[in-house]
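> quick one, fold the following:
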Amino acid sequence: MLVHRDEQLAHLHWAFHACEKHGHGQVALVTGAVGSGKTQVLETFGEWAAAAGGQVLSAAGSRAEQGLHFGVLGQLLHSARMKPEGLRQVEELIREAALSVPTAEAGTDMAAEVLTEVLTADGLWAPLLRTAFDTFLALARQGPLVLAVDDLQHTDAASLHCLLYVTRRLRNARIMVLLSEATTLRQAHPLFHAELRSLPRFTRVTLPPLTAESVSRLLSARALAHGTGTGTGAGAHAPRGTGAGAREVGEEVRRILRVTGGNPLLTQALVDEQANREKDSAPAGGARAGDTFDRAVLDCLYRHEPGVREVAQALAVLDRPASQELLGQLLDVLPDTTGPAVRVLQGAGLVDSGELRHPRILDAVRSDIPAEERRRLHQRAAEVLHENGAEASVVAEHLVASAWTDGAWVVPVLRDAAAHALSSGRPDHAAACLRLGGQAETDKDRYNSLMAMLITARWQVNPLAVTGQVSQLVEAARDGGTSLSTAVATVPYLLWQGRAEEAAEAISGCGADDHGPAADALRLTRLLIALSHPEYLGTLSENPGSWIRTATAPHAASPQLQAVSVLGHALMPTGGVDTAAAAEQLLERHHLDSGSLGLLTAPLLALLCAGRADRVAVWGEQLLARPGVRHIPAWRGVVRAIHAEATLRLGDLDAAERGARLSLEDLPAPAWGVAVGGPLGTLITCTTESGRLFEAERWLAQPLPAGVFRTPVGAHYLIARGRHHLAMGRHQAARADLHRCGELVRSWGTDVAGLVPWRLELARVQLGLGNRTQAAQLLREQLQVSRGLDDRTQGRALRLLASTAAPDHRRRLLSRAVTVLQSCSDQQELARALSDTGQAFPRAGDSPQPRLFVHRANRVAQSAGRSTALPQQMDRRSTPDDTPPASTPPEPATNPRPRPGPGSGGQPGPAPGADGFEVRDQDSVLSEAERRVAVLAARGRTNRQISNELYITVSTVEQHLTRVYRKLDVKSRTDLPNRLMALAEPMA
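The predicted structure follows:
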């Protein structure tokens, strides 16, 4: 498809008409970059000239046939429409002349001069030239004759001399010589070009790159040909001229120009590739749609000289702008020879601003380089870049790609590059540098230091991959073979694996000055041990008051120590300082730093323990949205787990469960070490509160590593497990877990509500057992332990405390609970508080106030996207004033006889009102087992799925459904939803 060549074709049409009208010969040279459409222009013009009454003789030069004398001339003659006997004489002269010229002397300007001398000496040159010209003249008498020669740069010297002979004699001949030539490193056949430029009727036509308008026309033509509208991609179906459609087509045009630079060959390949992708079919030849553009790039590259291709390969290996000098050193050639090659590539649309234009082009060129040659180029690039003072990270990329370590300077460069990669959030690249450096390092101390850095890098990608290396460094530390920095570096990973004793032992013999980086590193390590395993808090020589001084220091030497100190103060607050503000300052200061996710987890946890789950949710989303977070699975999983717990405390069960699941996808459960209790505890709580109790059982069945319950994460897990036991009606198990949780945090001195509100959960157990006095005491203590008490926990505590209070005091507590819960996003808990408030009012005639509260509770519950078991007893006699409202909607864990939801196995069925299928009236018709099967079948479950969820056989499911169909008078499971809905009790 020829696009944007109307002006150039008009010049050629004018030359043809001048030749036809005035009888004067014309010579036209079409030039342009490889892939600019020269061949298409010649073919299009040839078709037009033939239709206009002319005769077109065509030939094409070839690099492979440059040594074939008179090859192009022979092509021209054989394309003529003339009798065979008319060609016999000139063919015999060509054959004799070709046999007289030494083959080794073809293809150069000197060979052309030698060629003239040889043919003149043999008396063959003049007869051949006259005969060939007479042949062309005879053809021109029938009408204008066009001699079209494509790829002039590859034409053999003998044919060029014949063409020059013809062009000098075109003054009174109706012959148009049309030539095309690609841009090359050096102008091919300079003597021939000098002769052409001296001709009086010579025209040069240059083919420029495509413009935006040209590409738009190409897209429109392609779309019309395929019947898809006016473009491809996003704008393929948008009406032409509409604002949205024009913008989409404009964006597609700009994208194409960014990739191709306006080269027609590359542009058409990209458009075809997109069309093939949209049709979901491979192009001709069985290639994938994504290969079309790559093949076009290589086609374009191989049509240039080898020197141009070598420069393109060097640019692909460097993957950055390069000067002539750098390219010359890399290729071991004179720098002046690389400049023309870069200009040729730029003209072809492959290079822009000294580098390959687009990653697609770079990948295509690089993939074409043989593996051994690519390795050699990377090695040479590393050497050249190092000699020119390039950054360590740049040099290291080529060292890793070449796996070369022979230079004495290599290991220090790799170490510096790894440190930069770690600080930039690229642990994968850091690990590659450190592995290569470890192969070349011979000094034991420096080797151990490299291995400590490698553990840090590999842990961020996969914590399971570092167990062996951590153990090796621990053994080296016991033997006195590691430095302080190496011993300190192993501690976090020992703690992650629950090896607290080994972590303490690793630094037991370490000492440092009171000030300086070494002292800060040692303080940080001891504080990490104590906060992750609070039984070691008593071994610290510092008191919590000193932590906050470190945390709030305006110019801390160690941001890591400052961050962990903030977390320490959140777990053991001393008063007088706003821990949340200190954590926010750290997050504000470092949240944009590359590779800072590990640093920022401590202030995130501090905010959570300070009761600011709302701020944790905001900061967590901001951190997870950073582009570099995809390279750090471990820290990404940790931040997601913290964010999930924050959203749970804000009442958003769906977002919390989704975040916790994603955190376990980032890191599988075995990779979490003792921290696995964090995401598991959040998931257990989410599934429990959603009524999916047996799904929660499956999460509880996940094995826990030894030492989990020596950590604050273990207390978090105990809370979740206790809530689940309560929801399943296992009160004694729930009380045991919650008592143990309380004993742990009190023995550690970390009894803050923001860590685990164990008193509230234990109060719910006491309420379930009917122990209202003990429950009230626990709830009052929970409200008095205000450190880290978030709004949701406070509101829940107030609502539960109201159920133990006298009527007047109950209404005041519920009013406070509603006020507090309105400031958080837990609509379910707010609905319960509103409903309890409505039930707390005594009957006073037809007072509408109680019903208004219940109606508002219903609206809040419906706006939360899930139905709540709200009371429907406003028309009945109210409960006595000295008892709590019997209709107070129970939380899943406060009901001593739970009703688990779908997927919860053989226990009673889904929570009331879960989706409109939980009915009341059919209980008298269906058995409990039949009702559970009917509800699941109405929700679209297959018999096999029902069998798995209820832990019964498929045969039992079929028997239950048979009885359900008979009792409810339905023919199939498709009738069940409407029948169950018809039986359901409507909400007020």
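> all contacts plus neighbour counts: C-alpha atoms, from now on.
Fine.
> okay, buried residues for stretch 467-478 please.
Residues of stretch 467-478 classed as buried by neighbour count (16 or more other C-alpha atoms under 10 Å): 469-470, 473-474, 476-477.
> typo on my end, it should be stretch 578-591
So, applying 16+ other C-alpha under 10 Å, buried residues of stretch 578-591: 579-580, 582-584, 586-587, 591.
> among the buried residues of stretch 467-478, which lie within helices?
469-470, 473-474, 476-477 (DSSP state H).
> looking at the buried residues of stretch 578-591, which are in helices?
Going by DSSP H, the helices hold 579-580, 582-584, 586-587 from the buried residues of stretch 578-591.
> now do stretch 957-965: distance to the chain's middle.
48 Å (C-alpha atoms, centre = their mean, to the nearest Å).
> what comes up buried for it?
957, 960-961, 964-965.
> here's the other one to compare against:
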Amino acid sequence: MVPPTVGTLTDEGASGMHRQISPHREKWSAPHRSAVGQAMAVLGSASTVGLVAELLATDEAAVRAAVRGIAAGARSSTVVDELDPGARILRDTPAQVRQNLHRRAAELLHDKGFPAAAVAAHLVAANCADHPWAARVLLSAAAEDMANDQIDRAVQRLELAYRATGDPGERATIAIRLLRAEWRLNPSDRTRGYARMRSAVRAGRVPAAQLPAAVLFLLWHGQTQYADQALTQLNSGGLDETAPRIGFLCAWLRYTHPPLAQRHPWLLAAHPSRRGETTPHALGSRLLIGLFGGRPADETGTRAQCLLTRHRLAADTVETLAAAVHCLIYTDRLDTAAAWCDSLLAEAAARKAPTWQSIFAGLRAETMLRKGDARAAADDAMLALNCVPAEHLGIWIGTPIAALVRALTLAGRHTEAAAQLRRPVPRALFESRFGLAYLHAEGHHQLAVARSGEALRTFRRCGHLMRRWHMDFPWLVPWRNDLAAAHLALGEHCHARAVATRHLDLLGSASDHRTGGVSLRLLAATADRYRRIRLLRGAASIARSGGCDFELATVLGELGVAHRAVGDHDKSRALLREATRLADSCGADTLLHDLLGERPRRAAPALARLRAHAHRLDALSPAERRVAALAARGKRNRDIAAALDITTSTVEQHLTRVYRKLEISRRTELAFAMGET
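Below you'll find the predicted structure:
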């Protein structure tokens, strides 16, 4: 059969399309030929002589005759339409006629057993779903669209299914499915899907199986009143405590929204999944219970990777996969967490899911911040805030804002950090775990701009929340270390020593977590100069294994100063040189300014000058390069002279020329310039 790609159509053919054509007529008139072309265009790839005949309520012989006429007309035509002829036919067909054809085509294809997607396409085109089977077909087709990332098409079919359904429970279920589809593109609380879901919760019409999803959507926007209502309905509706989704919801709420869990005591009881259950929600609930229940970090990391490896990113696995990445971050598996963030972020981008991109970009920002890479953390946090409108990020906005504020603070960009802290955030943010990271970042910004008293209050607020929620874990947010830093800034060494020591006591051993090294560094600031070196060496060892370049640069800088205080200048210069290199590589410009001994207002131009002229090493003669290399490693002039078998005066002359060619003025800058090559 010829496809609907030929023929000239007229609107008058529509009026006669239902007329039975006598098989004894040997010739069809133009109107009937037009009706056949319309039917073929509507059926598209499903078009056959038999289906066209049934659609038009005529016989197959008449259809074949019309097709021959259409083909002959196409061969004799000298006009080539640039548009697809099938689309042109549908465009020229009156809207009412086109809708009637699609409605009848949907019924015909359904009766013939065609796939749900083919039938649903005609239902949507007809904007009609009054058949008793229409909603079921539309939902099946929408599920297939979601699996294939055809979100816009899924939304169309779900909207029609919602209108086609009269049962309140079914409508609530469809509303949540529609909201899940819309959520991938934009997690707004102003969509029809969200309003329908919230109304269904208020009316108590959401089926128990859909309540966990409803709770997650409501809490995203901090609407705890509706979430309380949904949880009450869930608990009173014959709760199956062994169901994986219920188990994950309980664990997730206990450790992400502790005040909510405290208002619903049934959430506080452990709900482990059935033994051997490997669904993402079952694995996620066991993972969270293990993390916050004190299981070994190695076991938690292995479980997190198992979950991430076994299950693909999907609308109903986003929360579980994000929880697995969080577990990797909290157990200091930072390289592994960064790799998974990269993978999930790439998949979310490929599947055109901006909300998912925002989530995993925010997690990567948190990961890079813990690795001490301020530049990468700032870039990732900005990506998370720009994938979707920031005002639609709900309480999740606490994660990227916290990472961005910390990164900007480390870079000395305090005005920009303050601007981020002025962003409006939901009040419910501070009733969730995401608010802890926000307070941590806010306190460090206050500390950096010499508002130490305010920082002290902010850190205390963070600690108060963690204790009240029974989540006072030193690896979650090291608020006692933060307090110690604030006390040091205020000159209160005894208080600083007390809270840093308490942090170590809770860890058990300083080497058990990277924050133990920070405690040692803070304690070193309150010790005498010889004990200070011992404490800083321990802190440096932990920082090297912890993978945080910023902390390592900080410790090495303080260790270099400590060695200089006891007269070990060679060791001091080597340590300061390494600290300078690390501070520059991770974008911690404030620390870099301190290491270079420059005031912040002069440091940026000086730093740019150093970086811009590092390539001028090529202008040095071989003799000058040898002298410069030894000087950059901290060697004294007389040692350089002895090593190269030249006079001290010659060394001084070479260094004078090196400084002039590289446009630098002191040996610390030389160390930086040589380290860049």
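> just to revisit the earlier point, which one of the buried residues of stretch 578-591 of structure 1 is nearest L160 of structure 1?
H591 (68.9 Å; C-alpha to C-alpha).
> who's in contact with that closest one?
H591 of structure 1 makes contacts with 597, 600, 623, as judged by C-alpha atoms under 8 Å, 6 or more residues apart in numbering.
> again, only using 6 Å
For H591 of structure 1, no contacting residues are found, by C-alpha atoms under 6 Å, 6 or more residues apart in numbering.
> which helix or strand contains T203 of structure 1?
Element membership for T203 of structure 1 (DSSP states H and E) is strand 202-206.
> roughly how far does A30 of structure 2 sit from A74 of structure 2?
The gap separating A30 of structure 2 from A74 of structure 2 is 14 Å, by C-alpha to C-alpha, to the nearest Å.
> and R544 of structure 2, what element?
Here R544 of structure 2 is covered by helix 529-546, with elements defined by DSSP H and E.
> picking that back up, turn the buried residues of stretch 578-591 of structure 1 into TSV, including distance to G437 of structure 1.
Output for these, formatted as TSV (distance: C-alpha to C-alpha, whole Å):
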residue	distance to G437 of structure 1
T579	42
A580	42
A582	40
A583	37
E584	39
L586	34
L587	34
H591	31
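> picking up where we left off before, which of the ones in helices among the buried residues of stretch 578-591 of structure 1 sits closest to S159 of structure 1?
Using C-alpha to C-alpha, those come closest to S159 of structure 1 at L587, 75.8 Å.
> and the closest one, what pairs with it in structure 2?
Counting by TM-score structural alignment, L587 of structure 1 lines up with L308 in structure 2.
> what's near enough to touch its match?
Counting by C-alpha under 6 Å, 6+ apart, L308 of structure 2 touches no other residue.
> how far away from the center of its chain is stretch 653-669 of structure 2?
On C-alpha atoms, centre = their mean, the centre of stretch 653-669 of structure 2 falls 47 Å from the chain's centre.
> please, where are all the helices along the stretch 201-350 of structure 2?
For the stretch 201-350 of structure 2, applying DSSP state H, counting those that start in this stretch gives helices covering 211-220, 224-236, 244-256, 258-263, 280-292, 297-310, 318-330, 334-350.
> and the shortest one, how far out from the chain middle?
Pointing back at helix 258-263 of structure 2 there. Helix 258-263 of structure 2 sits 26 Å away from the centroid of its parent chain (C-alpha atoms, centre = their mean).
> which other residues reach that helix?
254, 267, 469.
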